[in-house]
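Colleague: Need coordinates for the following:
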Amino acid sequence: MIRVLVVDDERMVCAHLRTILGSASDLTIVGEAYDGADAVEAAVRLRPDVVLMDLRMPGVDGIRATERIMTLPSPPRVLALTTFDLDDYVTGALRAGAAGFLLKSTSPDDLLALVRVAAAGHTVLSAVAADRLVAQTAGSQRARDLLLSLTEREVEVLESLGAGRSNQQIARRLHLSEATVKGYVSRLLVKLGCANRTQAALLAQEAGLSAGRSAPQP
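Modeller: Predicted coordinates:
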């Protein structure tokens, strides 16, 4: 029997999950919690195998609750439950030790199957979430690959575009004339296949550029 703890600040969501999970003969709901602090206490007291953890809760949110649960001697598998896919909350939950995440729109059959997969020790992503994650990873890799065609100075200019700086601000930062910066920006747009500064800025952020980073080497 797989023991499941349901955590959500909306009691109607908990009731919905209880109905779905209660329909399976191999799953049992050992408890509910309505905020992150209660979730940690319940995980200690009830010793579930799987925790379905809402991320956006008042007080102690799902990320901090997951972090605390992961410090237990034999922590359960935590699955983040979210209405949003691949936002900062989801990323934070995965970094905190969550075994995966599910959209609240996941179908009942998929939910039951993925809880079982998580209990068996595997990483879990709902079908929609998996597609999004693959797309995001591919996009990020493409952005990083494009940086290989740039000089170190071009990467510095691109980083500044990603930070939202104007040509004048970039010129001051890199000790260049505005005309020189304008030339760099024009060449960057051509090299990167971007139609405008906004697209270049988004690509810089997608590639994970940060201040002071030099051009990647092939």
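Colleague: Please make it C-alpha for all contacts and neighbour counts, starting now.
Modeller: Noted.
Colleague: just the helices in the protein please.
Modeller: Along the chain, counting by DSSP state H, helices occupy 11-22, 36-46, 62-69, 88-96, 108-119, 127-147, 152-162, 167-174, 178-192, 197-206.
Colleague: and for comparison, fold this next one:
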Amino acid sequence: MTNLSDERDDVLAAQPRAVRVGMVDDHQSPVWGIERILERQDDLDLIGSAATVNELLEQTSALDVVILDLRLNDGTTPRENVNRLAELGIVTVVYTSGEHPDLLRSAARAGALGVVLKSASEDEILAAIRAAGSGEEILTVEWAAAIDGDPNLDAVDLSSQLQRVLTLYASGGTSISVGNELGVAPDTVNEYLKRIRQKYADAGRPTRTKLDLFKRAVEDGWLPMPNRGQE
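Modeller: Now for the predicted structure:
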């Protein structure tokens, strides 16, 4: 004779597990909006939210999808955040007002599955989260525009050392200060800068000035987008 408890356990085991969702946004109102949308969904479970990726991961890394705001006050870049989550097997959905295409391109380079606008309908938001939970790319007009608007999306590949040189120098460093930071001679830093400039020139994105280097570093997600007061 079949035990009713065993039957119930078999039914529960056969049911798909709810997608575990986290959210990173340093403004509370978008979080409240997502909480309200997801609380009625049996297949989506909002596990936690925080103002930074680090704070969210301190709460839990048992997540399938993270809804990520592009501009965070901790100064992290979309590339950093998407990569950090990807290392833990967590996929990212960008949640944004859509005002910063450079940041969208940076998230795309890092492997975010797509973007959903904060002005999107509940159905669009739910569809995006469910698609990401299944590992599917989220095809929206905004995502396509961000990618299509960058013909050199994967054209510039910098080693970790060249990335560090670029970020330190473009942030205001000199050949001497960058060399001191990395433990190399200033002449070596200048050689690294020549390689960086050549790579961007080959990609059709010249860097004739230090400001150009700064712009490329922001475009490619090595440096965060400056706040308006800093531009």
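Colleague: Any idea what the TM-score is?
Modeller: TM-score of the superposed chains, computed with TM-score structural alignment, normalised by the length of the first structure, equals 0.56; 141 aligned residues with a CA RMSD of 2.8 Å.
Colleague: still on that earlier bit, of the helices of the first structure, which approaches Arg77 of the first structure most closely?
Modeller: helix 108-119 (6.5 Å; CA to CA).
Colleague: quick one on the thing from earlier: let me have the helices of the first structure in TSV, extended by mean neighbour count.
Modeller: Shown next, in TSV, are these (neighbours: other CA atoms under 10 Å):
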stretch	mean neighbour count
helix 11-22	16
helix 36-46	19
helix 62-69	24
helix 88-96	18
helix 108-119	18
helix 127-147	15
helix 152-162	22
helix 167-174	16
helix 178-192	15
helix 197-206	19
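Colleague: Any chance of CSV for those helices, columns distance to Val78 of the first structure?
Modeller: Formatted as CSV, the helices of the first structure follow (distance: least, CA to CA, whole Å):
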stretch, distance to Val78 of the first structure
helix 11-22, 15
helix 36-46, 10
helix 62-69, 7
helix 88-96, 9
helix 108-119, 8
helix 127-147, 16
helix 152-162, 34
helix 167-174, 44
helix 178-192, 40
helix 197-206, 28
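Colleague: Of those helices, which is nearest Met53 of the first structure?
Modeller: Met53 of the first structure sits nearest to helix 62-69 of all the helices of the first structure, at 6.1 Å, using CA to CA.
Colleague: still on that earlier bit, which one of the helices of the first structure lies closest to Ala80 of the first structure?
Modeller: Across these, Ala80 of the first structure has its closest neighbour in helix 88-96 (6.8 Å, CA to CA).
Colleague: Which positions in the second structure sit opposite the closest one in the alignment?
Modeller: Using TM-score structural alignment, helix 88-96 of the first structure lines up with residues 102-110 of the second structure.
Colleague: If you count neighbours, what's buried in the helix ranked longest in the second structure?
Modeller: Secondary structure assigned by DSSP H gives helix 186-202 as the longest helix of the second structure. Neighbour-count burial for helix 186-202 of the second structure, counted by 16 or more other CA atoms under 10 Å, picks out 186, 189-190, 192-193, 196-200.
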